[in-house]
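Peer 1: this one's structure only:
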């Protein structure tokens, strides 16, 4: 089934798609693999989600399944017109986590080293999703920023290409309550812009040029409506543009980060 899927995707894209998230969200948020790192996602640790999800590693093995995927991707890419270098990424979320001192980022790098230890498997890069939130509590916000820096340092040290794959941002007030777009003040928007600038600048400061693969903004515009009206962070100020495609302060913050201001 996996081979059929990968072969079909490579046939459909005919070699013109040269970069893939070959595996997504493989690392769990807990457990111990015996070496002090998180275990992989599994039906055994997914809780209520287990009934709705399928985990390849439960059937193909924690070490082998990624090797199988990578080998298949490279094989079918080459067989279907792929001639440019193929870049394969492992993508995951909460790599900037404060509550466990970036343990998930450390675990992902550990697992990549383990998958590549066969001397054959080659994973080109790491994608960090970064669905972040600006926190109006200054101490908590400072801690978040410190762990963004630590994450970039961990990823840089891996030697892999690094891309911010799904960057977006919400806002919580000092009590930890999510603030919806309709209730945001201009000062709150400006605070979010500064956090965007911080993240983008730190990416370029910490990730070596040869490892920089880029930044993808997850939400072009703010999420529509109230919670429940959108599949993602409903009613939150997640965009660089508002719902009418007017540039926001966050657009300026992102641009300033790119400019190194």
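Peer 2: Sure, I can see it. Small disclaimer: the values here were computed from a predicted structure and weren't measured.
Peer 1: drop to CA atoms for contacts and neighbour counts, all remaining ones
Peer 2: OK.
Peer 1: where along the protein do the helices fall?
Peer 2: With helices called from DSSP state H, the chain shows them at 2-13, 57-60, 64-79, 103-115, 138-157, 186-206, 249-259.
Peer 1: okay if I get the ones you listed as JSON lines plus distance to residue 48 and mean neighbour count?
Peer 2: Supplementary listing: the helices of the chain in JSON lines, determined by distance: least, Cα to Cα, whole Å; neighbours: other Cα atoms under 10 Å:
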{"stretch": "helix 2-13", "distance to residue 48": "24", "mean neighbour count": "15"}
{"stretch": "helix 57-60", "distance to residue 48": "16", "mean neighbour count": "14"}
{"stretch": "helix 64-79", "distance to residue 48": "23", "mean neighbour count": "19"}
{"stretch": "helix 103-115", "distance to residue 48": "21", "mean neighbour count": "21"}
{"stretch": "helix 138-157", "distance to residue 48": "29", "mean neighbour count": "17"}
{"stretch": "helix 186-206", "distance to residue 48": "33", "mean neighbour count": "20"}
{"stretch": "helix 249-259", "distance to residue 48": "36", "mean neighbour count": "20"}
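Peer 1: Of these, which is nearest residue 24?
Peer 2: With Cα to Cα as the criterion, residue 24 lies closest to helix 64-79 of the helices of the chain, at 10.4 Å.
Peer 1: If you count contacts, what does the closest one end up packed against?
Peer 2: The contact analysis (3 or more Cα pairs under 8 Å, 6 or more residues apart in numbering; DSSP states H and E) places helix 64-79 against helix 2-13, strand 19-24, helix 103-115.
Peer 1: Figure out which of those is closest to residue 243.
Peer 2: Taking these one by one with Cα to Cα, strand 19-24 is closest: 28.9 Å.
Peer 1: Now that closest one: buried residues?
Peer 2: 21-22 (16 or more other Cα atoms under 10 Å).
Peer 1: So what touches it?
Peer 2: By Cα atoms under 8 Å, 6 or more residues apart in numbering, the residues outside strand 19-24 that reach it are 66, 69-70, 73, 86-92, 127.
Peer 1: for comparison:
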């Protein structure tokens, strides 16, 4: 009845592909592992499959009392900030959006970046990490569309690139994670024009339990498992408050 005004109308549409070329859309031929129990819209509706839910979301939103001017439809995906492909997944997504909108009817209001990132204690790796977060935000802002960070959380890797579990995190590493959270949020406000800012959503309130299906035993939360604030909480809050880095 027009009460929900924004959502991810399509999630994780982009697959992988050859470096330097536009990545394909997700479909059975590009999926990994056993495909017998997986469903991909492109296999049934073709490359235009995004246009269909966009069309009907707008149609039924209006027919059920919503103001069409208030409806915001997003495309959401992960690895848009990745340095290993120089943000190629995001570049591909932007090209796909341009193709979908070329019909003069389809309109996608915004792009959501999941940002399940890692903080690296190797300075060179971390510098590349940060550089490509900046590139991601610049590319997203240049589209003129709304920009939303939708699922932000952060793992930790040591100097050799090994994943660090929660019980092994040092104070220095906690501080590095806090600094990286603040960096991401600072750059969001610095790079994305105010009119395009559509918010930041933290994925995990607490660190991940050892038996979790998502990053088990990793220090991904702003609180620990006892709901005590971590340095990451401070970095996140300082970013939102626009405080300078000590």
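Peer 2: Alright, I've got the coordinates. Computed from a prediction, not measured in an experiment: that's the story for all the values here.
Peer 1: Send over the TM-score of the superposed chains.
Peer 2: Put the two chains on top of each other and the TM-score (TM-score structural alignment, normalised by the length of the second structure) is 0.95; 242 aligned residues with a Cα RMSD of 1.3 Å.
Peer 1: ok so, going back, Throw the helices and strands packed on helix 64-79 of the first structure into a markdown table and include distance to residue 146 of the first structure, thanks.
Peer 2: Converted to a markdown table, these look like this (distance: least, Cα to Cα, whole Å):
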| stretch | distance to residue 146 of the first structure |
| --- | --- |
| helix 2-13 | 38 |
| strand 19-24 | 25 |
| helix 103-115 | 14 |
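Peer 1: Between the helices of the first structure, which one is closest to residue 176 of the first structure.
Peer 2: Closest among these, using Cα to Cα: helix 138-157, at 10.0 Å.
Peer 1: In the second structure, what stretch matches stretch 95-114 of the first structure?
Peer 2: Using TM-score structural alignment, the residues of the second structure aligned to stretch 95-114 of the first structure are 80-99.
Peer 1: what does stretch 138-155 of the first structure give?
Peer 2: The aligned range for stretch 138-155 of the first structure is 123-140, by TM-score structural alignment.
Peer 1: Not counting that stretch itself, show me its contacts.
Peer 2: Against stretch 123-140 of the second structure from outside (Cα under 8 Å, 6+ apart): 80-83, 86-87, 90-91, 111, 119-120, 147, 184, 187-188, 191-192.
Peer 1: what do you get if the cut-off is 6 Å, keeping everything else the same?
Peer 2: Residues outside stretch 123-140 of the second structure that contact it (Cα atoms under 6 Å, 6 or more residues apart in numbering) are 81, 83, 120.
Peer 1: mean deviation (superposed) between it and the first structure, please.
Peer 2: Once fitted to the first structure, stretch 123-140 of the second structure is off its aligned match by 0.4 Å on average (mean Cα distance after the TM-score superposition for the first structure).
Peer 1: Can you give the distance from that stretch to the centre of its chain?
Peer 2: 14 Å (Cα atoms, centre = their mean, to the nearest Å).
Peer 1: With stretch 49-63 of the first structure instead?
Peer 2: Counting by Cα atoms, centre = their mean, stretch 49-63 of the first structure comes out at 20 Å from the chain centroid.
Peer 1: Also stretch 43-60 of the second structure?
Peer 2: 22 Å.
Peer 1: Skipping adjacent residues, who's closest to residue 253 of the first structure in space?
Peer 2: Spatial nearest neighbour of residue 253 of the first structure, chain neighbours left out: residue 193 (4.3 Å); criterion: Cα to Cα, 6 or more residues apart in numbering.
Peer 1: what's the spacing between the corresponding residue of the second structure for the one you found and residue 185 of the second structure?
Peer 2: Counting by TM-score structural alignment, residue 193 of the first structure corresponds to residue 178 in the second structure. Between residue 178 of the second structure and residue 185 of the second structure the computed distance is 11 Å (Cα to Cα, to the nearest Å).
Peer 1: one step back: what's the end-to-end length of the match of stretch 95-114 of the first structure?
Peer 2: End-to-end distance (Cα to Cα), stretch 80-99 of the second structure: 19 Å.
Peer 1: same check, this time on stretch 105-114 of the second structure
Peer 2: 27 Å.
Peer 1: buried stuff in that stretch?
Peer 2: Within stretch 105-114 of the second structure, the residues that count as buried by 16+ other Cα under 10 Å are 106-114.
Peer 1: what sits against the match of residue 193 of the first structure?
Peer 2: Counting by Cα under 6 Å, 6+ apart, residue 178 of the second structure makes contact with 231-232, 235.
Peer 1: Count the neighbours of the closest residue to residue 195 of the first structure other than its chain neighbours for me.
Peer 2: Once flanking residues are discounted, residue 195 of the first structure sits nearest to residue 134: 7.0 Å by Cα to Cα, 6+ apart. As a burial measure, residue 134 of the first structure scores 25 neighbours (other Cα atoms under 10 Å).
Peer 1: same question, residue 137 of the first structure
Peer 2: 13.
Peer 1: Residue 175 of the first structure too?
Peer 2: 9.
Peer 1: Now do the same for it: its match in the second structure.
Peer 2: Aligned partner of residue 175 of the first structure by TM-score structural alignment: residue 160.
Peer 1: separation between that match and residue 121 of the second structure?
Peer 2: Taken as Cα to Cα, the span from residue 160 of the second structure to residue 121 of the second structure is 8 Å.
Peer 1: Contact partners for the aligned partner of residue 25 of the first structure in the second structure?
Peer 2: Residue 25 of the first structure maps onto residue 12 in the second structure, with residues paired by TM-score structural alignment. Residue 12 of the second structure is in contact with 76-77, counting by Cα under 6 Å, 6+ apart.
Peer 1: Go again with 8 Å.
Peer 2: Residue 12 of the second structure makes contact with 26, 75-78, according to Cα under 8 Å, 6+ apart.
Peer 1: Mutual contacts of residue 178 and residue 185 of the second structure, please.
Peer 2: Common contact partners of residue 178 of the second structure and residue 185 (Cα under 8 Å, 6+ apart): residue 236.
Peer 1: Report the contact partners of residue 49 of the second structure.
Peer 2: By Cα under 8 Å, 6+ apart, the contact set of residue 49 of the second structure is 41-42.
Peer 1: now swap in the one 4 residues further on and tell me
Peer 2: The neighbourhood of residue 53 of the second structure, defined by Cα under 8 Å, 6+ apart, consists of 9-10.
Peer 1: With residue 2 of the first structure instead?
Peer 2: Listed by Cα under 8 Å, 6+ apart, the contact set of residue 2 of the first structure reads residue 69.
Peer 1: now with 10 Å?
Peer 2: 8, 56, 68-69, 72 (Cα atoms under 10 Å, 6 or more residues apart in numbering).
Peer 1: Specify the angle between the longest strand along the second structure and helix 123-142 in degrees.
Peer 2: For the second structure, the strand with the greatest residue count under DSSP state E is strand 146-157. Angle, strand 146-157 of the second structure to helix 123-142, by axes from the mean of the first three to the mean of the last three Cα atoms, to 10 degrees: 170 degrees.
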